[in-house]
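*Asks:* Okay, predicted coordinates and the sequence, questions at the end:
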Amino acid sequence: MDSEPHLSATSANKAPLGFREFVALVAAMMGLTALGIDSMLPALPVIGEELGVAEPNHRQYVVTAFLLGFAFAQLAYGPLSDRFGRRPVLALALASYVLTSALAAISDSFSILLISRALMGAAAAGARVVSVAMVRDCYAGRAMARVMSLAFIVFMAAPIIAPSLGQLVMFIGSWRLIFWAVAIVGAMVLLWFWLRLPETLPPDGRLSLTPRRVANDLMLMLRDRCAVGYTIAITLISGAMFGFIGSIQQVMADTFHRADLLAVIFPCVAGAMAVGSFFNSRLVMTIGMRRISHTALSGVILFTAIHLAISWTGYETLWTFTILQSLMTGCMGLANANFSAMAMERMGEIAGTASSLQGFVTTLGGAVIGAAIGQAFDGTTVPLYMGFLLMGILSFIVIAVTERGRMFRTA
């Protein structure tokens, strides 16, 4: 099946809420992941100092631990939500997010903090997996890509706001207050969800929770060329982004000696991704997922190559860093929602399980790639953009194989 269904948001709508509120709530639940990661960035030096972390690069483990917990837990949420419904599983995940944020706030050692972060990531995984499954319950094709794009716009407000929130909290108190603030936001999202969003999976759509059924569903996804190819592409691009997130604090402090501008530069870069998602939501219904995303991925490779050349020759400045990184992430915003929608397009009957497997692969693979890129930090941006370029080229190759060479087509 090579065509993209031309579904309007209205004709495909099975959402139990109004379109805007549904998108906003899905974005808020997905945004808890970004909030849990990005609000910590300004506090990493203080956390390392207070908890006795001698090696600066090891402070990145606060991010890595979250991502590892996030990755593995996703395998469970999908089958559980396919069996018991989206609502109870999502409620449990959101409540756990609040509790584990509180646990991180009272951690008295770096080891306990990392365990808390892994558990916090595991809780956030439920919000991510079940949210995507709910979107797939209600929308398909280009309509799903449009919903995901709009959700990403709101979702990207978290990286824009989170570092500033963390920096503000650091001005008035301990880094531990950041975790308490995250717990409060999680509780507010839980209350919103519980009061407003009913079940999206009908009783006759629920599946048994037997190893045989789960294995069959996983094999169904693994046999789908688009599901596998675009999941791998998301993994590679996510790895580059995780490398950026893990090392951005050190880049600002050690490369540019402007740690005070982290809360300004990071939102600019994240905001570019939100802009890309916005343009995708406006264009995808007419131009199509493939043409937009393949062109955007080419843009990622082009801007990364330019950035690497500038960094390698020693002409990197804070201005070139901000502008080129923003152009790269803007292209990622155009690509990501489409990649995710194409990976899930034929997974409607097993949306929960498919979302779990996709999330597990993309997060675990992305976390490992990102950790490797982040740990290679040497005081310059060269390792970061070598990683970006390699991941972009590999992603393009994977998609070319997936599409059998027929790139940039409208359908």
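*Replies:* Happy to help now that I have it. Numbering: from 1, shown residues only.

*Asks:* switch to C-alpha atoms for all contacts and neighbour counts from now on
*Replies:* OK.

*Asks:* The helix or strand that contains Gly387 - contacts with which helices or strands?
*Replies:* Using DSSP states H and E, Gly387 sits within helix 382-402. In terms of contact count using 3 or more Cα pairs under 8 Å, 6 or more residues apart in numbering; DSSP states H and E, helix 382-402 is assigned the packing partners helix 225-250, helix 289-312, helix 351-375.

*Asks:* Only the buried residues of that helix, if you could.
*Replies:* Residues 382-393, 395-396, 398-400, 402 are the ones in helix 382-402 that count as buried (16 or more other Cα atoms under 10 Å).

*Asks:* now it, how far from the chain's geometric center?
*Replies:* Relative to its parent chain, helix 382-402 has a centroid offset of 18 Å by Cα atoms, centre = their mean, to the nearest Å.

*Asks:* for stretch 88-106, same thing?
*Replies:* Relative to its chain's centre, stretch 88-106 lies at 19 Å (Cα atoms, centre = their mean).

*Asks:* what does stretch 369-376 give?
*Replies:* The chain centroid and the centroid of stretch 369-376 are separated by 17 Å under Cα atoms, centre = their mean.

*Asks:* Among the helices and strands packed on helix 382-402, which comes closest to Gly173?
*Replies:* Gly173 lies closest to helix 225-250 among the helices and strands packed on helix 382-402, at 19.8 Å (Cα to Cα).

*Asks:* Presented hereafter is structure B, for comparison with structure A:
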Amino acid sequence: MPGPTVDPDGDQTAPAVPLRSEGPPAQTPQRAPFATATVITLGSLVALGPFTTDLYLPALPDLTADLHSTAPAAQLTLTGSLLGMVLGQLLFGPLSDRLGRRRPMLAGLAVYTAASLLCAFAASMPVLVAGRVVQGAAGSAALVIARAVVRDRLEGIAMIRFLATMGLVSGLAPIVAPLAGAQLLHVTDWRGTFVVLALLGAVLTAACAVGVRETLPPERRHGGGPGSTVRAIGGLLRDRLFLGYLLTGTFAFGALFAYVGGSSVVLQEVYRITPQTYSLVFAVNSIALLAVTQLNGRFLVQRHSERTLLLAGLGAAAAAGAAVVLCTTVWDTGLAGVWPALTLLMGSMGVILPNANGRALTMAPHAAGSASALLGTGTYLCGAVVAPLSSLGGHPSATALGAVVLGCALLALAAYLPLCRER
């Protein structure tokens, strides 16, 4: 492998190898499977993000009153966490390409634990918001490096299957976190939820220190400073295939986030269902996502090409969005028509997201950390943009929700068809 080069400004660059080689890389990833404990640990790392954002949500009214603040100010604790996750992924992803996976991951988890304690003992809303930004940024190390670890060890179908297995663990987090947060309020106050997050961070730090080995040997690391990081990210974004899969997954996640962010208000206010009924709808749709994710990882990827699966998944997502629009503007089916369409949408994500993200990581064998950071950043930014669109005009609308889902699915198709045609 060629050695590193030095720019005129003295910035050492990464080894002079392409981000995506035409043949096998000089150091091919190991093929040994992960131990069961490592699978659970990696899945828990990815699940840390949803727990960070969702566990404390039932306590928002209590913390607002306790800190003598307002609801808009309290919402900044969620915005700050998401902002921290976006910025943190851009930091920890490239950093793990330079320093290896273990040190940035352990450092991030240690800071996450400390930031959670800062939030637990915050005496004012500004301190809590600042703590949430740091907590989100540090916690993002878990998400971005967990995916990079998988890419270091596996590739192709084996990687997609493992991402599906890891997704089974992490996919339960958005379902469990709000329920667990509500139950915690029976035994503690809002500060106790952050103590629980601190304990979770400490447990994951110990688990990673003991059970997750370094997967990026020194000869595969990127030297250099910030200039090298910028060049690595720029090289990824100039790679047609990587960009295509990145945009495909990002826009598809936008459709998913439109549902996750808008369905609660839309279904309860438009169709007048109770919170208990909504929980049932959400649970059934989440089961569809988890089931198809497992079906994809265990069977579909071995029997069908990636292109066939992605086209089928994107087509199903577009059909789901179109069905919601038609059921609310032409047929007036009520929830009986909208619910199956949303279930189809969630099921389609079980095919789209593992395959699109897996293929994107495959395109970047020499910059898996940076690639994982771009995947995470793109999805969070897209989610933040589409979340309020289902309530444009001041009122929640099932038609608007369906239109956003359809639009995101069509954008994903528009990115996939021209950019992801592999020769």
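*Replies:* Nice, thanks for sending it over. This one's a predicted model, so the numbers in the text were calculated from it and none came from an experiment.

*Asks:* TM-score for this pair?
*Replies:* Here the superposed chains carry a TM-score of 0.85, computed using TM-score structural alignment, normalised by the length of the first structure; 395 aligned residues with a Cα RMSD of 3.0 Å.

*Asks:* quick revisit: now tabulate the helices and strands packed on helix 382-402 of the first structure in TSV and tack on distance to Leu150 of the first structure and mean neighbour count.
*Replies:* TSV is the format used below for those (distance: least, Cα to Cα, whole Å; neighbours: other Cα atoms under 10 Å):
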stretch	distance to Leu150 of the first structure	mean neighbour count
helix 225-250	18	24
helix 289-312	14	20
helix 351-375	19	25
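
*Asks:* Of the ones you listed, which is nearest Ala411 of the first structure?
*Replies:* Of those, nearest to Ala411 of the first structure by Cα to Cα is helix 289-312, at 7.2 Å.

*Asks:* between that closest one and helix 382-402, how big is the angle?
*Replies:* Interaxial angle, helix 289-312 of the first structure versus helix 382-402 (axes from the mean of the first three to the mean of the last three Cα atoms, to 10 degrees): 150 degrees.

*Asks:* which stretch among the helices and strands packed on helix 382-402 of the first structure comes nearest Glu55 of the first structure?
*Replies:* Ranking these by proximity to Glu55 of the first structure (Cα to Cα) places helix 351-375 first, at 10.9 Å.

*Asks:* how big's the offset between that closest one and the second structure?
*Replies:* When the second structure is superposed, helix 351-375 of the first structure averages 3.0 Å from its matched positions, counting by mean Cα distance after the TM-score superposition for the first structure.

*Asks:* Kindly report the same for stretch 300-312 of the first structure.
*Replies:* Counting by mean Cα distance after the TM-score superposition for the first structure, stretch 300-312 of the first structure comes out at 2.0 Å.

*Asks:* picking that back up, need the helices and strands packed on helix 382-402 of the first structure in JSON lines with distance to Gly52 of the first structure, can you?
*Replies:* Listed next are these as JSON lines, based on distance: least, Cα to Cα, whole Å:
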{"stretch": "helix 225-250", "distance to Gly52 of the first structure": "18"}
{"stretch": "helix 289-312", "distance to Gly52 of the first structure": "32"}
{"stretch": "helix 351-375", "distance to Gly52 of the first structure": "19"}
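
*Asks:* And these: which comes nearest Leu35 of the first structure?
*Replies:* With Cα to Cα, the closest approach to Leu35 of the first structure among these belongs to helix 225-250: 12.3 Å.

*Asks:* Show me what that closest one is packed against.
*Replies:* Short answer (3+ Cα pairs under 8 Å, 6+ apart): helix 225-250 of the first structure packs on helix 211-222, helix 262-287, helix 318-344, helix 351-375, helix 382-402.

*Asks:* Which among the ones you listed is found nearest to Ile237 of the first structure?
*Replies:* Short answer: helix 382-402, nearest of these by Cα to Cα, at 6.0 Å.

*Asks:* against the second structure, where does that closest one fall?
*Replies:* Using TM-score structural alignment, helix 382-402 of the first structure corresponds to residues 399-419 of the second structure.

*Asks:* what about the longest helix along the first structure, how far off from the second structure?
*Replies:* With DSSP state H setting the assignment, residue counts place helix 110-138 as the longest helix in the first structure. Following superposition, helix 110-138 of the first structure is found to deviate from the second structure by 1.8 Å on average (mean Cα distance after the TM-score superposition for the first structure).

*Asks:* how many neighbours does Met219 of the first structure have?
*Replies:* 12 (other Cα atoms under 10 Å).
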